[in-house]
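Undergrad: generate a structure from the sequence data that follows.
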Amino acid sequence: MKKFRLPASNSEKKEIHCSGYEKLKAVFQHTADFKEFEFKRGNYTLRFCFLETMVSQEKFKELLLIPLLAEDSQVTPDELKLLNGIRADTQKNMISGILSGGYVLFLCERDEGWLFTFPKDIQRAIQEPINESVVRGAHDGFVEKLETNISQLRLRIKNPEFTVNYHELGDKTKTKVAVIFMKGIADQNIVDEVERRLSYISTDMVLSPGYIEEFIEDDPFSLFPQLINTERPDRAMANLMEGRIIIIGDGSPTALILPITFFAFYQSSDDYNSRWIPSTFIRLLRYVSFLIAITLPAFYIAIIAFHLEVIPHELILPLKGSIEGIPYPPLLEAFFMEITIELIREAGIRLPRPIGQTIGIVGGLVIGDAVVSAGLISNIMIVIVAVTAISAFVVPSNEMSTAVRLIRFPLMVAAAILGFVGLTFGLIFVFIKLCKLESFGVPYFSPLAPLQVKDLKDTFLRMPLWKMDERPRNSHAVNTKRQRDSRGWKTNEPR
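TA: Sure, this is the predicted structure:
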């Protein structure tokens, strides 16, 4: 098969002045991957400029160059439009096009530019997110390519009201960001507020939605996250259909969901893929784990330091035998073990996966046994810290899990100073903060504060799906009706 070659340019001919080309070359002359070539076609000199690291040359040859070199081809604006060319009227459009994987074609005699986009396809395969695995349900996840992520959502929501608004953030990185919502369901006022906050972001780089989250959240000094991060398209779709808004950035597989409430962090995709009774039990278990994770060490410290009278008589001797001879107060014991657990966790994340798992298991067992044998930590404290750590990891959201782990430290200090009184005041402060927070105008602790009885169907309990006729009010959906009586078949009601 004859190898395809570009037509040779006639270097002996006098170079035609092209101001657009000269300005573009001046912008990229410092980088070695900026390439150009030209050839004559009809009455025009065609000059192509591109970044070889950003474009697919195979697509360029197949979809543009070969049609232009065909015998019946004529280089006219109409033909260039048929080849998916876009007239590049400004230098800004040319630069943006080249940086996005495009070719700029200059018709030198007319001193005009056309943009053709053939980006290099660099993308990992779609696979299930490691941090959000489920037992039942879809096993695909977002990837780093924005268009692929939007297409995954569109495949799930085949509705013309699915709306995408693009923004460009980062003065240097020019990161493409999409704001996605369902028109007619989402509150347009919240959509406008999101886009208003995005318009105020002025920074050199936006590498991930984590950057955006810090710029637009209501209270940046709160431990509690005010937006949900997810890599699951099915979870993003469910929130879109409830009237919430999704923000996805190019180059990251993470989507931001807003507005949200505290209770949304304890809802999992598995809750809706399983029957409602076991789903309700698992959800209640998560809320119990929240209380255990923030209060158990503080509760133990308060008992040992102030309130030994609440211990049953049968446990006094075993407990005394465990803590007798420990040279440190319970607060220092708890701090030492909690920080050790955090160190093991962080080491397990940073190390290669096989080694990280070994460090997590062996490190915990060896350190726990060693400190007890050395008489530095009591057996009871090891049990308390282990149960606390397990409870903190029950939370489906990593951001909320981190907040829970941090909250227990000030509660431990309060319990060590004032016992149950300090623990009570600490919990009151935490719940006051939860009631005070907002996420884009939505109360963070709703539907409990303010109380919205109808929304309790999907808060602590997960009622049957056919009972959830309306969308939750805390999403501020304009169209609150979600379904009719889906079990009308039992009474033969008309559809």
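
Undergrad: use CA for all of it now, contacts and neighbours both
TA: OK.

Undergrad: and stretch 275-282, what's buried?
TA: Residues 276, 279-280, 282 are the ones in stretch 275-282 that count as buried (16 or more other C-alpha atoms under 10 Å).

Undergrad: tell me the one of those residues nearest residue 139?
TA: For the buried residues of stretch 275-282, the closest approach to residue 139 (C-alpha to C-alpha) belongs to residue 279, at 19.0 Å.

Undergrad: that closest one belongs to a helix?
TA: Yes. Secondary structure of residue 279, determined by DSSP: H, G, I helix; E, B strand; the rest coil: located in a helix.

Undergrad: so what's it closest to, chain neighbours aside?
TA: The spatial neighbour of residue 279 that comes closest, neighbours along the chain excluded (C-alpha to C-alpha, 6 or more residues apart in numbering), is residue 271 at 4.9 Å.

Undergrad: that's a helix at the one you found, yeah?
TA: Yes. With three-state DSSP as the criterion, residue 271 is assigned to a helix.

Undergrad: I figured it hits residue 277, correct?
TA: No. Proximity of residue 271 to residue 277 does not meet the contact threshold set by C-alpha atoms under 8 Å, at 9.7 Å.

Undergrad: pretty sure residue 179 contacts residue 250?
TA: No. Under the criterion of C-alpha under 8 Å, residue 179 lies out of contact with residue 250, with a separation of 11.7 Å.

Undergrad: which one of the two is surrounded by more residues?
TA: residue 250 (23 against 19; other C-alpha atoms under 10 Å).

Undergrad: for residue 204, see how far away that one is.
TA: 16 Å (C-alpha to C-alpha, to the nearest Å).

Undergrad: for the stretch 301-450 of the chain, which segments count as strands?
TA: All strands of the stretch 301-450 of the chain, identified by DSSP state E, counting those that start in this stretch, fall at 438-439, 442-443.

Undergrad: one more, so I can put them side by side:
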Amino acid sequence: MKENKKTVSVPPKLMAELAEKLKSSFDIAQIPLIIEDKEAHLFYLKTVVDGEKLQNVIIKPFFELNTIEHFEAYLNSLPNKSEVPSNEELLVELTRGFLLIAIEERFIFLELRKVNSDTVHPTLMEATIHGPQLAFSEDLATNLNIIRQNYHGASLVMNTYQLNDRSNRMIALLYDEESVNLKVLNKIKEKIELLEVPLVQSAGDLERLLTDKKYNLYPTTILTERPDRIVYNITGGKVIVMVDGSPQAIIAPVVFFDFMVSMESNYHNFWISLFTTFLGYFGLLTCLLLPSVYVAVTSYNPEILRTELALTVTGSRIGVPYPSYIEVLFMLIFMELLTEASIRLPKAVSATATTVGGLILGTAATEAALASNIMIIVVAAVAISTFVIPINELGFSIRITRIFLIIFTSLFGLNGLIVGFLLLIMLLANKDSFGEPYFKFFILAKNDEKKVNNE
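TA: Have a look, this model is predicted:
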């Protein structure tokens, strides 16, 4: 027996080849485990493998089990065992936190990932008073677990794909196979499979790449951080796309009215939900049309106001040296700058800096006769109304659209505003989201479509 005992531990050829390919990385680990007639070789990257799990799950049992056969049987019974992929995929999987174990000429592949980004964050973009207060994490496995915990239907399907880019990120496709629209599902799968980009870092990146037209102003998917919104849309037959490393998920297809749905409305009674929905649409029209209406009634069509109100508006503009559309654009641009500053500044100072900056700017502008008092009221109303829109992506689109409406109104007065608004309606009516009309009141689930067709 002593003659057959190996005195020199030589790693398998595959591990030597992997080490050669990764030789420029400092975190390669090749560990031989040898005791008496038992021998095994470990190959992994130290920066992505959990050392504590490695010690407790692999190394400690190796020295406690009697034979190498027992150790191999133990490894094959672990739930995190996977098939050994091809050489190219093997390198990618090793960088994700997988461990390659060699026992003689047999290989076992285990996942021992060290995850530092699995903390579930509170909701930031879509905060509500009632309902869940936690959003997603930046770890895909944690996010899929959250969805499973909130959606217990056996028909829920979760498919994973690996992006063909430098990051080789994993993405997940979620849908209910009993209610999903197969045409939409196949279209999304096709777009994902045909992606050819150098890098995808987040769900926002992928959302932009899945869009049919590069220069779309109005979004055709929803980017959300709320698990309850995800579950709500899965139940409605929609497709969810999640990206590893991103705390948001993509919902497709969507219609315009989906952007005006706040999850808060689901946790109130009918009348409160109706009132909050009305406030949302009123805020949408206010932030979109109010600056253009101000330009129209002050410069072109003051006769549509009552005489007293027209005189009040005109009196407030005494001393302002330029037309109303310059005044509106001037104040709106500074309002946009304050909004962007509140996003970019550190949280400790953003609220104070933007509030003080807004007050000083408004007071100085009126005292210097650069803007009227009514203009300050209009800008404040527009700013408040913009933040009533539940989905932030639509808010950005509205902020850009109102500038185009101001230009139309500045050129043609109230008629220009009406024409510009009608052009906007026509544009949205001709849009679609993965084949679904953008102005459809709601997207029917597959089973509901069958009922409608039968009737």
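
Undergrad: can you give me the helices for the stretch 51-200 of the first structure?
TA: 57-60, 66-69, 77-82, 91-99, 146-156, 188-199 (DSSP state H, counting those that start in this stretch).

Undergrad: rewinding a little: what's the most buried one of the strands of the stretch 301-450 of the first structure?
TA: Ranked by mean neighbour count, these are led by strand 438-439 with a mean of 21 (mean count of other C-alpha atoms under 10 Å).

Undergrad: what's that strand in contact with?
TA: Strand 438-439 of the first structure is touched from outside by 217-218, 226-227, 258-261, 444, with contacts defined as C-alpha atoms under 8 Å, 6 or more residues apart in numbering.

Undergrad: repeat that for 10 Å
TA: 216-219, 225-227, 258-262, 444-446, 474 (C-alpha atoms under 10 Å, 6 or more residues apart in numbering).

Undergrad: what do you get for stretch 281-292 of the first structure?
TA: Applying C-alpha under 10 Å, 6+ apart, the external contacts of stretch 281-292 of the first structure come out as 263, 266-268, 270-271, 276-280, 293, 295-296, 298-299, 384, 387-396, 400-401, 404-405, 408, 427, 458-462.

Undergrad: residue 424 of the first structure: neighbouring residues, count only.
TA: So residue 424 of the first structure, with other C-alpha under 10 Å, has 16 neighbours.

Undergrad: counterpart of it in the second structure?
TA: Following TM-score structural alignment, the counterpart assigned to residue 424 of the first structure within the second structure is residue 418.

Undergrad: what sits closest to residue 328 of the second structure if chain neighbours are left out?
TA: Setting aside the residues directly before and after it, residue 328 of the second structure is nearest to residue 291 in space (C-alpha to C-alpha, 6+ apart), at 6.7 Å.

Undergrad: if we can go back for a sec, quick one, what contacts the residue nearest to residue 279 of the first structure?
TA: 134, 136, 277-283, 462.

Undergrad: what about the residue opposite it in the second structure once aligned, distance to residue 15 of the second structure?
TA: Taking TM-score structural alignment for the superposition, residue 271 of the first structure sits opposite residue 265 in the second structure. In this structure, residue 265 of the second structure lies at 57 Å from residue 15 of the second structure, with C-alpha to C-alpha as the measure.

Undergrad: how about residue 141 of the first structure, what's its match in the second structure?
TA: Per TM-score structural alignment, the equivalent position to residue 141 of the first structure in the second structure is residue 135.

Undergrad: these two touch, right, that match and residue 128?
TA: No. With contacts counted by C-alpha atoms under 10 Å, residue 135 of the second structure stays clear of residue 128, the gap being 11.4 Å.

Undergrad: which one of these two has more residues nearby?
TA: A side-by-side neighbour count of residue 135 of the second structure and residue 128, using other C-alpha under 10 Å, places residue 135 first with 23 against 15.

Undergrad: give the contact list for the more buried one.
TA: If a contact means C-alpha under 10 Å, 6+ apart, then residue 135 of the second structure has 119-127, 143, 146, 224-228, 247-248 as its contacts.

Undergrad: now residue 197 of the first structure. Nearest residue, chain neighbours left out?
TA: Leaving aside its sequence neighbours, residue 197 of the first structure sits nearest to residue 216 (C-alpha to C-alpha, 6+ apart; 5.9 Å).

Undergrad: what's the neighbour count on that neighbour?
TA: Residues lying near residue 216 of the first structure (other C-alpha under 10 Å) number 21.

Undergrad: that one pairs with which position in the second structure?
TA: Under the alignment defined by TM-score structural alignment, residue 216 of the first structure is paired with residue 210 of the second structure.
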